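Undergrad: The sequence and its predicted three-dimensional model are supplied below.
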Amino acid sequence: MKAYLFPGQGSQFVGMGEKLYKKSTLAKKMFHLADELLGFKITSIMFNGTDDILKQTINAQLSIYICSVIETKLYENFNPDMVAGLSIGEFSALTAINVFSFEDGLYLVNQRASLMQKICEKTKGNMIVIIGLKDKIIENICKNEIGIVVLSNYIAPNHSVISGELNSVKRVCSILKKIGAKKIIRIPVYGAFHSPIMKSAEEKLKNIIMKVNFNPPVCPIYQNFIGKSIIDSNEIKKNIIKQMGAPVKWKQSIKNMIIDGASKFIEIGPGKSLEKIAKIIFKDCNK
């Protein structure tokens, strides 16, 4: 069974999507449509912008969504048995399995990213990859920190992400390094995503998402909030709202995909890191 994976923020790079634009009339049409609907040239930022401009929340999320969906449209024999998307990638996945249109997805991503961007501008936040420590150890260190910092992404065995206020994250990283973290890597984003800092935007996002029609998916989607297979469109809608301020259960999603029969993982969008992570989890499940 084939499982398709869609990347999240941090996978963006200057020049992304330009090859698709040049080789396909359909891709060119969709890129122009995105520019028109957004009211500004996101394509210029994607193709010719700077790293700093592209990694701004609004630009990064829109660019990743647009590239991922267009690549899906050009993918030969796209017939998924199951899908999952990492954070903003969940919107790409939902468009790919016909839960909502490219246009509706673009609108939702724009609204979501705008809400998150405003929080990022008000709060100095950070996201850090932690490699080499078990989830429980990281969770306990975060709980003992005075400020806001949480384990925000369960990526793979001994491979997690923490998010929170800048100073709190720094203090936690210092402790994690002392107790044996092998690697501590900053994710190129401006904000503490999937942490309590984002909770204030959830109600606003809920009001926006509830107005958009969600169709039944053509295959199961394994959602970040729950880490399990979902096919009910109402449940999908609830989970996509709660996703913003809650930890991403990516490791759990991939494990459940494997349990449900996934034997091949294919990443669609910028980067191939999710395929590598899936292989790590697959090996861990088959020890």
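TA: That came through, no problem.

Undergrad: rest of the way, CA atoms for contacts and neighbours
TA: Noted.

Undergrad: who touches the longest helix along the chain?
TA: Among the elements of type helix in the chain, defined by DSSP state H, the one spanning the most residues is helix 102-122. Among residues not part of helix 102-122, those counted as contacts by C-alpha atoms under 8 Å, 6 or more residues apart in numbering are 34, 37, 56-58, 61-62, 65-66, 69, 88, 91-92, 95, 190-192, 197-198, 201, 205, 208-209, 212.

Undergrad: Inside helices: which ones of those residues?
TA: Using DSSP H to define helices, the subset of the contacts of helix 102-122 located there is 34, 37, 57-58, 61-62, 65-66, 69, 91-92, 95, 205, 208-209.

Undergrad: Now do the buried residues in stretch 127-135.
TA: Across stretch 127-135, burial judged by 16 or more other C-alpha atoms under 10 Å covers 127-133, 135.

Undergrad: another one to put next to it:
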Amino acid sequence: MAHVYVFPGQGSQFSGMGKNLYDINSLAKELFEQANEILGFSISDIMFNGSEEDLKQTNVTQPVVFLHSVIGYKTLQNIQPDMVAGHSLGEFSALVANNTLSFEDALKLVSIRAKAMQKACELNPSTMAAVLALADEKVEEICTKVHMDTEEIVVPANYNCPGQLVISGSIKGIEMACDLMKAAGAKRALILPVGGAFHSPLMLPAKEELAEAINATEFKIPTCPVYQNVVAKAVTDAATIKNNLIAQLTGAVRWTQSVQAMIADGATHFTEVGPGKVLQGLVLKINKEMVVSGVS
């Protein structure tokens, strides 16, 4: 009967996030002030008072979601998870929760990752699309076909739950793939309002920049396993965690497979820490017998 703590990625941000924690909890206030100092600007002001548009920029979104999740986690009392995992960006929050990374180092890496991804998005106009109610194997087959026929980049990016897979790639490639997905029976193949092809080869320039920063950062032996996106299994070796975290930028988020692996290893209760309830919903779609809860 293992208890898992899971952490969301970008897309769950909202104006006013974290303000209540700042106002009522002295540790939270201290960590927000520390984050402002590390980043060199008042990210807390953007979180508390920024517009939806302010929070949408990749170089802002990633640090704000990370901060909301990690500060929320650190203000909980006597938390000792048996396992941790994070969806995409959330993997950095998970690595703070299991003491692989310090708060300071993780925030610096998230900031570097966000800026590098923003630059990569500007270099290569690209997008993502959500494909609903089509078998993973069929989505993979269509992505491969589009690439083989046209050399356009299209890859599976987020295996969110059975019947929900997000693809990523060039604008032309994604448009062609969406048409083929619908023709193959997908309930929907919807292009998403994102600024780039996350978790695809188009993130290679960002991956190279992030790799340099990760390799220069101390990763400690974790206090519990992290189920990493690219391998969807428990990892406890610090060097392997580094390599998987680097690979994640151009590799797929295997969330379905990660949750299934945690359940196979004894997980029964999943607590989502951070903004929103997206991961709780995905866990139940993967296995409706799980107990889920949230700390926002």
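TA: That came in fine, so what should we check first? The structure displayed is predicted, hence computed values, not measured ones.

Undergrad: returning to that earlier point: filter the ones in helices among the contacts of helix 102-122 of the first structure down to the buried ones, PyMOL style.
TA: Selecting just the buried residues from these in PyMOL takes one command, with 16+ other C-alpha under 10 Å as the test:
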select buried, resi 34+57+58+61+62+65+66+69+91+92+95+205+209
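
Undergrad: which stretches of the stretch 101-250 of the first structure form strands?
TA: When assigned using DSSP state E, counting those that start in this stretch, the strands of the stretch 101-250 of the first structure occupy the ranges 125-131, 149-156, 159-165, 183-186, 221-222, 229-230.

Undergrad: mind checking which of those is nearest Leu5 of the first structure?
TA: Evaluated over the strands of the stretch 101-250 of the first structure, closeness to Leu5 of the first structure peaks at strand 221-222, with 10.0 Å, by C-alpha to C-alpha.

Undergrad: whereabouts in the second structure does that closest one align?
TA: Mapping strand 221-222 of the first structure onto the second structure (TM-score structural alignment) gives residues 226-227.

Undergrad: hmm, who's touching the matching stretch?
TA: 83-86, 94-95, 98, 233-236, 258, 262.

Undergrad: after superposition, how close is it to the first structure?
TA: Mean deviation of stretch 226-227 of the second structure relative to the first structure after superposition (mean C-alpha distance after the TM-score superposition for the first structure): 0.3 Å.

Undergrad: and the one residue sitting closest to the centre of the second structure, what is it in contact with?
TA: Geometric centre of the second structure, nearest residue: Ser88, 2.0 Å, by C-alpha atoms, centre = their mean. When the contact criterion is C-alpha under 8 Å, 6+ apart, the partners of Ser88 of the second structure are 8-9, 229, 248, 253.

Undergrad: Mind doing that once more with 10 Å?
TA: Contacts of Ser88 of the second structure were listed using C-alpha atoms under 10 Å, 6 or more residues apart in numbering, and they are 7-10, 158, 198-199, 228-230, 245, 248-249, 251-255.

Undergrad: and what of Val70 of the second structure?
TA: In this structure, Val70 of the second structure makes contact with 7, 28, 31, 64, 90, 92-97, 103, 106-107, 273-274, judged by C-alpha under 10 Å, 6+ apart.

Undergrad: picking that back up, top of the contacts of stretch 226-227 of the second structure by neighbour count?
TA: In terms of neighbours by other C-alpha atoms under 10 Å, the contacts of stretch 226-227 of the second structure top out with Ala85 at 32 neighbours.

Undergrad: In which helix or strand does the nearest residue to Ile71 of the second structure once chain neighbours are set aside reside?
TA: In space, and not counting its chain neighbours, Ile71 of the second structure is closest to Ala28: 5.9 Å by C-alpha to C-alpha, 6 or more residues apart in numbering. According to DSSP states H and E, Ala28 of the second structure maps onto helix 26-39.

Undergrad: how many degrees apart are that helix and helix 103-123 in direction?
TA: Angle between the axes of helix 26-39 of the second structure and helix 103-123 is 50 degrees (criterion: axes from the mean of the first three to the mean of the last three C-alpha atoms, to 10 degrees).
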